[in-house]
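**Q** Only the shape, not the letters, is given here:
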């Protein structure tokens, strides 16, 4: 299976945890508008009984019925204006729908003709689509009790009451459970589709599309925390030679082994993605440049220590660039500028002998691109080996 290579917490966030938080964000607004529409439709349809003679009981019954319809209109308007609803509120509205049906029954002269249990389809379907399983089961039990209470005055025989209430409750609950199962199926398909769209099929890592989608979040988080963002581009050394000599199946196995090793080496908050071929990108926040440099070295060692099942291994050339987010800039464009700088540094590492890390200079302007600095495996900590064409970079520039 490829999926387990994704960080477990992120997979859960797209699956089971999303069900526990539902409705939230956009889902919360959709739920609020749908519930508002159901309340409005119920109020409009129920209000028609006020215009028909002989349907409602005279006196207090008519006034109670009219007040109930006004309550539905008010709740509908409130939800539409508020634009959001929590899970507890949704559960309360569904139970309120059951109680309102019982009030309607008590206000109508002939419930079997003008207030059949079919009216409970409104809360039943709302609960099935918006509630988790446990609250839905509570609602289904409440539906059974409401059917018994609503049909009680209309039947002299206990057997007839139980049969009719049972048929009505079973029909409503079966419809609710069917919609609930369908909803869960749709949710699983959506989660699977989203995972596929964000996941590299070979390695199980995130892909280029997910990297782009996360740019605003990464930029915003770095600005809030007052940190810098680092981008590391890793390119596997002599990977084409490996494919040519041993075949693409071996190359794929090595890529998967590298992905597993890097997944264990990156920090939990870092974003690791495969952007194409044998090129990988890691984006994360750092307090100082030295922190990013240490992480890049750790990733280089993780690649060197990765082994496929057949024992094949590769090394990686790593380029790293660091930038501080600026207010008003486009996060996606800024991210790719940062990655381009890291990519240029990676090529310097290639030219300097491979299996090493190169650090990109911070550009003094968009028109100026300084040559990256590199340091090699085996140099003392803090020492930097620079090619002759590289320009010296002080820590103040970084």
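**A** Nice, thanks for sending it over. Everything numeric here is computed off the predicted structure, so don't read it as measured data.
**Q** Only C-alpha atoms from now on, for both contacts and neighbour counts.
**A** Noted.
**Q** Tell me where the stretch 251-398 of the chain has helices.
**A** Counting by DSSP state H, counting those that start in this stretch, the stretch 251-398 of the chain has helices at residues 289-304, 331-351.
**Q** Could you give me the buried positions within the first one?
**A** In other words, helix 289-304. Going by neighbour count (16 or more other C-alpha atoms under 10 Å), the buried part of helix 289-304 is 289, 292-293, 295-297, 299-304.
**Q** Could you work out the end-to-end span of stretch 127-139 for me?
**A** Distance across stretch 127-139, first residue to last, is 7 Å (C-alpha to C-alpha, to the nearest Å).
**Q** for comparison:
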């Protein structure tokens, strides 16, 4: 998927496994037989499969509205607001990544400029020492005595005094050359560092604007649902259970099934931390595919799957909401991928996998989902599109049904 320097692209791989270089974080939420864990990523959609899913989605929309023009208009309005929220979150994610890239580049170039400045100071100090010696002693006493000693010896046993003088002269000449070279290079790198700092400031402004637009788009969607719930009670009561669920009204049966899952976990003495709080405060920027265990948190009811702390907390809250509506947690097939896993995935999936080091899975910000979400034509996928933005998750445009690599199962975090 996306990375600090590349456009997101799809990929797939097995879940992280314990190895000498990877310490799996503790997962207090392993749910046994009820866990929403599946193995393997679906194969790329064929044209026929994609067309069938699109047709199924159209039929689902018609079924949801059931000939009710008012309900159809409301669902259409929510679809439009969902698209805006999804696009705004995708733009925010891109702006935030650009900011992280610009910040890293600015810090690196500034460190390089500082290192060159230190080397230049050392060379200048050598020049000052030589100049002082030449002024106070007529040159380095040791060097002059060495030359006199060579000149007084028998020519057969002496070195080449002219060569010694040439060596000393060359050393001074190299010192001047080093200073000129370092001064020029340091000036160039310092200028680039300044430009990178300016670029980082612009990126920060863009990220702030994108965040504000995303928050506004998500709020507009939430307000529309709230207004529908308050102003159109009769419409929601007469709507079918699936349509009502999309409008924020869970069925009693689904709520009961969801509560049963939580009760079962409590009976097995499995602690349930606050789902909306990260398990770690390690929000550092790490190389793609090289996140430490401290920068990853487990996904609720998806053993062996991890994301960065904020993404995991948001997803866990989203999965709990899904459980309230469907009576089961969100199914996860893949999450964080180490660099080695990305290499393996690229070898097996080719074009359909991101270049290793350029996948959003390697940043702990992408998930591959299942359980119905992995098809464009299901109520689960439609639910996910409508509810995910409120939790900072979005479906990237490249993975949409009309995108360059349709992947209904792939979702990314913009928070």
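**A** Received, thanks. Model, not experiment: these values are computed from the prediction.
**Q** what's the TM-score for these two chains?
**A** Here the superposed chains carry a TM-score of 0.25, computed using TM-score structural alignment, normalised by the length of structure 1; 182 aligned residues with a C-alpha RMSD of 7.6 Å.
**Q** Helices of the stretch 1-150 of structure 1, start to end?
**A** Under DSSP H, counting those that start in this stretch, the stretch 1-150 of structure 1 gives helices at 8-14, 16-21, 26-47, 60-82, 87-107, 111-114, 121-130, 133-151.
**Q** Pull out the buried residues from the fourth one.
**A** Applying a neighbour-count criterion of 16+ other C-alpha under 10 Å, one finds 61-62, 64-66, 68-69, 72-77, 79-80 buried in helix 60-82 of structure 1.
**Q** How about residue 116 of structure 2: what's its closest non-neighbour residue?
**A** residue 186 (5.5 Å; C-alpha to C-alpha, 6 or more residues apart in numbering).
**Q** Checking that neighbour next. Helix, strand or coil?
**A** Three-state call for residue 186 of structure 2 (DSSP: H, G, I helix; E, B strand; the rest coil): helix.
**Q** same for the helix or strand in which residue 175 of structure 2 is found, what does it pack against?
**A** Assigned by DSSP states H and E, residue 175 of structure 2 belongs to helix 161-231. Contact analysis of helix 161-231 of structure 2 by 3 or more C-alpha pairs under 8 Å, 6 or more residues apart in numbering; DSSP states H and E lists helix 69-137, helix 141-152 as its packing neighbours.
**Q** follow-up on the earlier one: determine which stretch of the helices of the stretch 1-150 of structure 1 is the most buried.
**A** Each of the helices of the stretch 1-150 of structure 1 was scored by mean neighbour count; the highest is helix 121-130, a mean of 23, by mean count of other C-alpha atoms under 10 Å.
**Q** Spit out the contact partners of the residue nearest to residue 116 of structure 2.
**A** Neighbouring residues of residue 186 of structure 2 by C-alpha atoms under 8 Å, 6 or more residues apart in numbering: 113, 116-117.
**Q** before we move on, the earlier item: with distance to residue 195 of structure 1 added, can I get the helices of the stretch 1-150 of structure 1 in a markdown table?
**A** Output for the helices of the stretch 1-150 of structure 1, formatted as a markdown table (distance: least, C-alpha to C-alpha, whole Å):
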| stretch | distance to residue 195 of structure 1 |
| --- | --- |
| helix 8-14 | 8 |
| helix 16-21 | 13 |
| helix 26-47 | 18 |
| helix 60-82 | 32 |
| helix 87-107 | 25 |
| helix 111-114 | 49 |
| helix 121-130 | 23 |
| helix 133-151 | 24 |
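**Q** out of the ones you listed, which comes closest to residue 274 of structure 1?
**A** Across these, residue 274 of structure 1 has its closest neighbour in helix 8-14 (16.6 Å, C-alpha to C-alpha).
**Q** The helix holding residue 175 of structure 2 vs helix 69-137, what angle?
**A** Computed with axes from the mean of the first three to the mean of the last three C-alpha atoms, to 10 degrees, the direction of helix 161-231 of structure 2 lies at 160 degrees from that of helix 69-137.
**Q** Could you point out the helix or strand that follows helix 161-231 of structure 2?
**A** Per DSSP H and E, the first helix or strand lying C-terminal to helix 161-231 of structure 2 is helix 233-238.
**Q** The helix or strand following that following helix - contacts with which helices or strands?
**A** With elements assigned by DSSP H and E, the helix or strand that comes after helix 233-238 of structure 2 is helix 241-246. Under the contact criterion of 3+ C-alpha pairs under 8 Å, 6+ apart, helix 241-246 of structure 2 touches helix 47-65, helix 379-387.
**Q** helix, strand or coil for residue 333 of structure 2?
**A** Here residue 333 of structure 2 is strand, with the state taken from three-state DSSP.
**Q** Report how many residues lie close to it.
**A** 25 (other C-alpha atoms under 10 Å).
**Q** Would you check how far apart it and residue 366 of structure 2 are?
**A** The gap separating residue 333 of structure 2 from residue 366 of structure 2 is 11 Å, by C-alpha to C-alpha.
**Q** Can you lay out the helices of the stretch 251-398 of structure 1 as a markdown table showing distance to residue 221 of structure 1?
**A** Supplementary listing: the helices of the stretch 251-398 of structure 1 in a markdown table, determined by distance: least, C-alpha to C-alpha, whole Å:
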| stretch | distance to residue 221 of structure 1 |
| --- | --- |
| helix 289-304 | 17 |
| helix 331-351 | 11 |
